[in-house]
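Undergrad: Provide a 3D model corresponding to the input given below.
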Amino acid sequence: MSKLTMNIGFFPAFQFHHFLMLFLTAGVIIVCKSCDPILLAGCSSYSSMTNVYILGLSYTNSTPSNLSPVSRNLSETLNGYKGASQLEVRAGYFGLCIRQRGVVWLCSSDANGLTTQIGSENDPLDLIGAAAKFKDNVIFSGLLFMAVVLAFVSIILLATFPTWRSERDERTGSDVEVKPFPSRPVTHVAIACSLVASILLLVSSLWQHVGSVGAAAMADISYQGNVHTAIGAQAVSMAWASVILVVIPTIGLIVMILSIMALDRLTDDD
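TA: All right, here's what the predicted structure looks like:
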């Protein structure tokens, strides 16, 4: 196996592939954290991360004044149903969180259970049902899980890469730092896993972003200004940050294998 040698007595233990592992690990943690509040919702009535959501719906206190006559009639009709309702609903990948009159968040994956807890009279326009349909029919978490698994496999493969070690140079008798090149098949598999994980995260982030924006626009139109919509900025930023953190190691691995190939050619020429 080819080796790199350096005539130095000390070399930092933290090496290039360790940095790649750190980026991948950070990306995996961010993806898991973006789903964390809803995972906790299934076993707790309160989540400490309710600010991480994909789509938020809440009742407004006023009716817009810039509506056409037909839209105004519809808006006033919906406003009559709405009454003084003060409900906020936030949707994530695996469940919903609701809050009435700004008191305390209730989280669950069962929309019917949440409706029963607060009473259907407190949600006359069925925002909980609308958020549940968004969760079930628009967003999809399968790509995230696949990306996390592939990124984790890539981390494990990177952990097998050889590190620098001291060896005695037979010609000079001095100590040199030697680092064998990583296995070519292992490197190729690591690149493939991280590349596919990057693509899956990119598709998932686009899906999440476009889906939430489209659902928010449809809710604004359908409820004629009686419902306020919000896109979870933290969820969006975390999704795109995970894409960047996984793409960087992918590029690093590609540069690494190209550099090794170039060094191999130079060695063969010598």
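
Undergrad: could you use CA atoms for every contact and neighbour count after this?
TA: Noted.

Undergrad: for the nearest residue to Met6 once chain neighbours are set aside, give its distance to Lys133.
TA: Nearest non-adjacent residue to Met6, counting by C-alpha to C-alpha, 6 or more residues apart in numbering: Glu177, 5.0 Å away. To Lys133, Glu177 is 60 Å away according to C-alpha to C-alpha, to the nearest Å.

Undergrad: try Gly102
TA: Per C-alpha to C-alpha, Gly102 is found 23 Å from Lys133.

Undergrad: the two: which is more packed in?
TA: Lys133 (14 against 10; other C-alpha atoms under 10 Å).

Undergrad: next, the more buried one: secondary structure please.
TA: When classified by DSSP: H, G, I helix; E, B strand; the rest coil, Lys133 comes out as helix.

Undergrad: contacting residues for it?
TA: Not one residue lies near Lys133 by C-alpha atoms under 8 Å, 6 or more residues apart in numbering.

Undergrad: how much space separates it from Leu127?
TA: The spacing between Lys133 and Leu127, counted by C-alpha to C-alpha, is 10 Å.

Undergrad: cool, His18 as well?
TA: Separation of His18 from Leu127 (C-alpha to C-alpha): 47 Å.

Undergrad: these two: who's more crowded?
TA: Taking other C-alpha under 10 Å, His18 and Leu127 do not tie; Leu127 has more neighbours (22 against 16).

Undergrad: my guess is that one meets Leu57, correct?
TA: Yes. Leu127 lies in contact with Leu57 (C-alpha atoms under 8 Å); the separation is 6.7 Å.

Undergrad: anything in contact with each of those two?
TA: Here Leu127 and Leu57 share the contacting residues Val89, scored by C-alpha under 8 Å, 6+ apart.

Undergrad: show me where the stretch 51-200 of the chain has strands.
TA: Applying DSSP state E, counting those that start in this stretch to the stretch 51-200 of the chain gives strands spanning 55-59, 87-91, 96-100, 105-108, 165-168, 175-180.

Undergrad: identify the residues contacting Ala111.
TA: With C-alpha under 8 Å, 6+ apart, Ala111 has these contacts: 95-96, 128-129, 132.

Undergrad: from these, which is closest to Val186?
TA: Of all the contacts of Ala111, Val186 sits closest to Gly95, with 38.4 Å by C-alpha to C-alpha.

Undergrad: how about the nearest residue to the closest one, chain neighbours excluded?
TA: Leaving aside its sequence neighbours, Gly95 sits nearest to Ser109 (C-alpha to C-alpha, 6+ apart; 3.9 Å).

Undergrad: so what's that neighbour up against?
TA: Going by C-alpha under 8 Å, 6+ apart, the list of residues near Ser109 reads 38, 41-42, 94-96.

Undergrad: so how far is Ala197 from it?
TA: Counting by C-alpha to C-alpha, the separation of Ser109 from Ala197 is 27 Å.

Undergrad: got it, and Thr63?
TA: 45 Å.

Undergrad: neighbour count for these two, which is higher?
TA: More crowded of Thr63 and Ala197, by other C-alpha under 10 Å: Ala197, with 28 against 16.

Undergrad: so the more buried one makes contact with Val153?
TA: No. Using C-alpha under 8 Å, Ala197 makes no contact with Val153, being 10.1 Å away.

Undergrad: to compare against the first, here's another:
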Amino acid sequence: MPNGRLRIAIQRMVPFIGYHHVLMILIMCSWILSALLLAGCTSSSSTTSSIYLLSITYHDRSDSSGAASTIFGNASTGGSVTVRAGYLGICARAADQEPWICASGASGLGMAFAGSGTERDPLDALQWAQRFKSDVVFPGFVFGAIALSALAFFGLSTFPGWHEERDTRTGSDIVVKPFPSRPVSRACLFLLAFASLFLMTSALWQHVAAATAASIISTSTQGYLSGSVGPAAAVLVWLALAFTAVAGIGILVMILSIHLLDGLTDD
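TA: Predicted structure coming up:
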């Protein structure tokens, strides 16, 4: 019986879901993905620690020859720390079996990986990650995109929905939906366009920065430190961009459709 009532309630509600509600859902999906991206490496949970922009690990190159390789090989003896850098935090662990330890900066992690008699981070992987986080990447574009899409979300919430009105000629109830405000529609379009631009800038920036940093770290340490780009963070930022862009395109289609209908009625 409760399931039947719920089904009836949903069936009555579905016809009143407007086009702008779908666009608002897309914006909410973009918010969630952007929030997950920013939350990467801010806590030791398995979810957030797996969302990172750059990962730095020690690489065993005992078979390498040459004076420089010998120097780096001797210096990196005992190095076993794996470091991951996100927008707002850094995670590290000394071995694959150990849990991740996360903090807002490298200073909060250095003492945790001081081995007994042997330095676990002789090549300063933590400092490499700290410089990447503080000097290379910039989370402001993601925050800006969230703020702009939030304004567009509230603008869409003012759009009129389906409601019942009484027809003065027939006296019967009819379901109508007025056109939304054109200035608000255009404002939402521009807000989502700039939000998409911010997310695209952030996506390209983080990918190029992480790939470049990984190459520089590997070259500077003769390959004893290796870097890699975080796949989860890349997927999140591009999906957030896709949802925001689709919402913006949806508003553009709506504006053009209303303009076309107005032209047909005027004729």
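
Undergrad: can you tell me how far the equivalent of the residue nearest to Met6 of the first structure over in the second structure is from Val237 of the second structure?
TA: Aligned counterpart of Glu177 of the first structure in the second structure: Val175 (TM-score structural alignment). Distance of Val175 of the second structure to Val237 of the second structure, computed by C-alpha to C-alpha: 40 Å.

Undergrad: just the buried residues out of the contacts of Ser109 of the first structure, in PyMOL syntax.
TA: This is the PyMOL syntax for the buried subset of the contacts of Ser109 of the first structure, where burial follows 16 or more other C-alpha atoms under 10 Å:
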select buried, resi 38+41+42+94+95+96
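
Undergrad: which of the contacts of Ser109 of the first structure are conserved in the second structure?
TA: Retained in the second structure (both residues aligned by TM-score structural alignment, their matches' C-alpha atoms under 8 Å) from those: 94-96.

Undergrad: of all those residues, which comes closest to Thr172 of the first structure?
TA: Phe94 (63.6 Å).

Undergrad: isn't Leu148 of the second structure right next to Ser196, touching?
TA: No. Using C-alpha under 8 Å, Leu148 of the second structure is not in contact with Ser196; the gap is 9.4 Å.

Undergrad: can you list contacts of stretch 149-160 of the first structure?
TA: 17-18, 21, 24-25, 28, 186-187, 189-191, 193-194, 196-197, 246.

Undergrad: now the buried members of those residues.
TA: By 16+ other C-alpha under 10 Å, those give 17-18, 21, 24-25, 28, 187, 190-191, 193-194, 196-197, 246 as buried.

Undergrad: so who does Val229 of the second structure touch?
TA: Contacts of Val229 of the second structure by C-alpha under 8 Å, 6+ apart are 52-55, 207, 210-211, 214.

Undergrad: again, only using 7 Å
TA: 53-55, 210-211 (C-alpha atoms under 7 Å, 6 or more residues apart in numbering).

Undergrad: among those residues, which two are most distant?
TA: Distances among the contacts of Val229 of the second structure were taken as C-alpha to C-alpha; the most separated pair is Ser55 and Ala211, at 10.4 Å.

Undergrad: please identify which of those two sits among more neighbours.
TA: Ser55 (22 against 17).

Undergrad: that one corresponds to which position in the first structure?
TA: Per TM-score structural alignment, the equivalent position to Ser55 of the second structure in the first structure is Gly56.

Undergrad: returning to what we had before: and the furthest pair within the contacts of Ala111 of the first structure?
TA: Gly95 and Gly129 (11.8 Å).

Undergrad: which residues do these two both contact?
TA: Between them, Gly95 of the first structure and Gly129 share no contacting residue, judged by C-alpha under 7 Å, 6+ apart.

Undergrad: now Arg186 of the second structure. Nearest residue, chain neighbours left out?
TA: Ile255 (7.8 Å).

Undergrad: sorry, that was for Thr221 of the second structure
TA: Counting by C-alpha to C-alpha, 6+ apart, Thr221 of the second structure lies nearest to Phe72, which is 6.8 Å off, once chain neighbours are set aside.

Undergrad: sec struct for Thr5 of the first structure, please.
TA: Using three-state DSSP as the criterion, the local structure at Thr5 of the first structure reads strand.

Undergrad: contacts only, for it.
TA: Listed by C-alpha under 7 Å, 6+ apart, the contact set of Thr5 of the first structure reads 176-179.

Undergrad: now do the helices in the stretch 1-150 of the second structure.
TA: In the stretch 1-150 of the second structure, the helices defined using DSSP state H, counting those that start in this stretch lie at 2-13, 19-38, 46-49, 67-75, 125-131, 140-157.

Undergrad: any chance of these in CSV, with distance to Ser226 of the second structure too?
TA: Below are the helices of the stretch 1-150 of the second structure laid out as CSV (distance: least, C-alpha to C-alpha, whole Å):
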stretch, distance to Ser226 of the second structure
helix 2-13, 53
helix 19-38, 23
helix 46-49, 18
helix 67-75, 13
helix 125-131, 10
helix 140-157, 27
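
Undergrad: nearest to Arg166 of the second structure among the ones you listed would be which one?
TA: helix 2-13 (18.9 Å).

Undergrad: just tell me what Ala91 of the first structure corresponds to in the second structure.
TA: Using TM-score structural alignment, the equivalent of Ala91 of the first structure in the second structure is Ala85.

Undergrad: how close does its match get to His59 of the second structure?
TA: In terms of C-alpha to C-alpha, Ala85 of the second structure sits 18 Å off from His59 of the second structure.

Undergrad: please say which of these two ends up with more neighbours.
TA: Under the criterion of other C-alpha under 10 Å, the comparison of Ala85 of the second structure against His59 puts Ala85 first, with 33 against 16.

Undergrad: which residue range of the second structure does stretch 21-36 of the first structure align onto?
TA: By TM-score structural alignment, stretch 21-36 of the first structure lines up with residues 24-39 in the second structure.

Undergrad: before we move on, what about stretch 217-229 of the first structure?
TA: Aligned by TM-score structural alignment, stretch 217-229 of the first structure falls on residues 215-227 of the second structure.

Undergrad: in that stretch, what counts as buried?
TA: 215-218, 221-227.

Undergrad: same deal with stretch 35-49 of the first structure?
TA: Of all the residues in stretch 35-49 of the first structure, those buried under the rule 16+ other C-alpha under 10 Å are 35-42, 46-47.

Undergrad: check stretch 60-76 of the second structure too.
TA: Buried, per 16+ other C-alpha under 10 Å, within stretch 60-76 of the second structure: 61, 69-70, 72-73, 76.

Undergrad: would you tell me which helix is longest in the first structure?
TA: When the first structure is parsed with DSSP state H, its longest helix is helix 184-222.

Undergrad: report the angle between that helix and helix 142-159.
TA: 160 degrees (axes from the mean of the first three to the mean of the last three C-alpha atoms, to 10 degrees).
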